[in-house]
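Engineer: What follows is a protein structure lacking sequence information:
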């Protein structure tokens, strides 16, 4: 296992020597720390001449740091940031096109036409439903987002805050088409009226559901499958109809101090070898031919998940983020 150290709320993970030298690549990431360590071990074997230093931050903190350092960036690359965060115009302006053998083989829906970002992975909105808590309250299993909007679930749902959680904003922007679909927006608002607790992170609602604090937690698929694997009385529901999902994008900084090695590392993150590792943590893996594992399919992920994902206008979702969240907050007071 590679060393790491805490820096405030951030975590710095190191692959190789901690001393900076030619061949060192500094990466900012919003991926989870436990998965980063696994990926870095494999990256070090594939690229033994590169030391990868990863500063792990939450999505909001990562965006804030990039903006604070925009005049003089301290990182070479971004790895695994919600694409709706990365496409914020001030952050997108910090990126330069990045291309590579593996990146070029990814489906076009998972990379920008101008080469400024690519997304090897993503996450899918899902409900964590505690069967025992649901039965105690005499409630039926929700199957659609419209089901979840029914008044019968009033106070029985935990949901992440769109202002602080990438999962929360993914749900709001996906179901409402970035606020342009009135019917979808109304469904989101009706669901919000049923929420008994708003959480800061996307995994927290599932954690509340698995211990029975709430029968239903709006989260993402991996969190639900993790709860099932750990033996909690949880079922994962991928609501029928609109699929809420987000891509985890990566990109190269225009002012990277080591652009050559950063490109090599980024291209490795799009490789088939990396895709095998992603399957242990991700619902959406973009590598050609990659399908959900047998376990994931047993729990409800369709074998053709990537092919069934609807097109999303990520640029509009990024551009409208602040206005859409403000509108949502105003309407749910």
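Structural biologist: Arrived safely. Keep in mind the model is a prediction, meaning the values are calculated, not measured.

Engineer: use CA for all of it now, contacts and neighbours both
Structural biologist: Fine.

Engineer: ok, and the closest non-adjacent residue to residue 22?
Structural biologist: Nearest residue to residue 22, sequence neighbours excluded (CA to CA, 6 or more residues apart in numbering): residue 258, at 7.8 Å.

Engineer: Was I right to think residue 170 contacts residue 248?
Structural biologist: No - using CA atoms under 8 Å, residue 170 is not in contact with residue 248; the gap is 11.6 Å.

Engineer: returning to what we had before: residues contacting the residue nearest to residue 22?
Structural biologist: By CA atoms under 8 Å, 6 or more residues apart in numbering, the contact list for residue 258 reads 22-25, 76.

Engineer: try residue 255
Structural biologist: Neighbouring residues of residue 255 by CA under 8 Å, 6+ apart: 72-73, 76, 94.

Engineer: most neighbours, which of those residues?
Structural biologist: residue 76 (25 neighbours; other CA atoms under 10 Å).

Engineer: Now do it against residue 132, distance only.
Structural biologist: Separation of residue 76 from residue 132 (CA to CA, to the nearest Å): 48 Å.

Engineer: quick one on the thing from earlier: just give me the closest of the contacts of residue 258 to residue 278.
Structural biologist: When the contacts of residue 258 are compared for distance to residue 278 (CA to CA), residue 25 wins out at 21.2 Å.

Engineer: second one coming, line it up with the first:
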């Protein structure tokens, strides 16, 4: 017969065993993983951004708030970013960690030039985005899409007695000479996308004939791809060629413009983000790329830019038209245009003069 003292001892031993077991399980489930977790990445990054300043500024501020990683940026057009990275790589003085924005043509061209970092595996958030929006070799990852369009200022056209142009070939007509703005394809990813569009739509000789006439007859050829839409909205020119989301932003801001997609077909982009090869702050740069590909950053960017996200769980902006409902160029030779960018631009310079 067990005495009352023995019973108490047995109870205490049992309780001790239970407590030890609970501690062991808790250690396995919580404490050990906590101690073994990777240390949070600290430091700072420099971003070369091809998206608008107010967009990148808001994105970087949120990124710093959520991660503690400081971020600075330099705003340039996509072509200017590529030229700057080439110059930095040539001297071995890499200053940037990330390229944010710009069409896939430019990202593919930078990949070909050895300017981008190759990931062993895609960032975790990239798994939530269809693979068609990413480089299959893991150099760049798409976070938005868009299509080229005409910005039309109907009031200005009416005063000039001009009908709305319906397509690319309309712009080659004498009556439109000097009445539209289109960016420089040497500096602007938007304009280079237009050039690649024409080279995809038409046989080579016809494409260069149309392209040379369009750029020769332009009233303005600014460096930045969004500038023609702004010139159209303010009435400086009745027509501007830009990405539709840049026109939509102006429309939503109250400017009296409309979006017209070229009847023959139009070019499109996957806007990319990539880590620069030789980035001074590699781990922090990788954190940023993964963060940009996430839902929260994707929604903020879409709300600011009116661009369509590559993520299915991001609510699209009002007034946007999905690519599936636009007459885009189906056989868009964008990889060819990326691989032959230098030669194509030399031909453009010779054709335009």
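Structural biologist: Yep, it's here. As the structure is a prediction and not an experimental result, all values here were calculated from the model.

Engineer: Save the contacts of residue 258 of structure 1 as a markdown table, and put in distance to residue 155 of structure 1 and secondary structure too.
Structural biologist: Output for those, formatted as a markdown table (distance: CA to CA, whole Å; DSSP: H, G, I helix; E, B strand; the rest coil):
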| residue | distance to residue 155 of structure 1 | secondary structure |
| --- | --- | --- |
| 22 | 56 | coil |
| 23 | 53 | coil |
| 24 | 50 | strand |
| 25 | 47 | strand |
| 76 | 45 | coil |
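
Engineer: Out of those, the closest to residue 50 of structure 1 would be?
Structural biologist: Taking CA to CA as the measure, residue 23 is the one of the contacts of residue 258 of structure 1 closest to residue 50 of structure 1, at 4.8 Å.

Engineer: Now do the same for the closest one: its match in structure 2.
Structural biologist: Counting by TM-score structural alignment, residue 23 of structure 1 lines up with residue 43 in structure 2.

Engineer: quick one: contacts for residue 8 of structure 2?
Structural biologist: Taking CA under 8 Å, 6+ apart, we find residue 8 of structure 2 in contact with no residue.

Engineer: rerun at 10 Å
Structural biologist: residue 14 (CA atoms under 10 Å, 6 or more residues apart in numbering).

Engineer: With residue 296 of structure 2 instead?
Structural biologist: With the criterion set at CA under 10 Å, 6+ apart, residue 296 of structure 2 makes contact with 62, 302, 313-314.

Engineer: can you map out the strands along the stretch 251-353 of structure 2?
Structural biologist: All strands of the stretch 251-353 of structure 2, identified by DSSP state E, counting those that start in this stretch, fall at 258-260, 268-275, 308-309.

Engineer: got a markdown table for those strands, with distance to residue 288 of structure 2 too?
Structural biologist: Formatted as a markdown table, those follow (distance: least, CA to CA, whole Å):
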| stretch | distance to residue 288 of structure 2 |
| --- | --- |
| strand 258-260 | 33 |
| strand 268-275 | 9 |
| strand 308-309 | 17 |
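
Engineer: now the helices for the stretch 51-200 of structure 2?
Structural biologist: Secondary structure of the stretch 51-200 of structure 2, counting by DSSP state H, counting those that start in this stretch: helices at 53-67, 78-91, 104-112, 154-160, 189-201.

Engineer: which stretch among those helices comes nearest residue 232 of structure 2?
Structural biologist: Proximity to residue 232 of structure 2 (CA to CA) singles out helix 154-160 among the helices of the stretch 51-200 of structure 2, at 8.9 Å.

Engineer: What range does that closest one cover in structure 1?
Structural biologist: Against structure 1, helix 154-160 of structure 2 falls on residues 131-137 (TM-score structural alignment).
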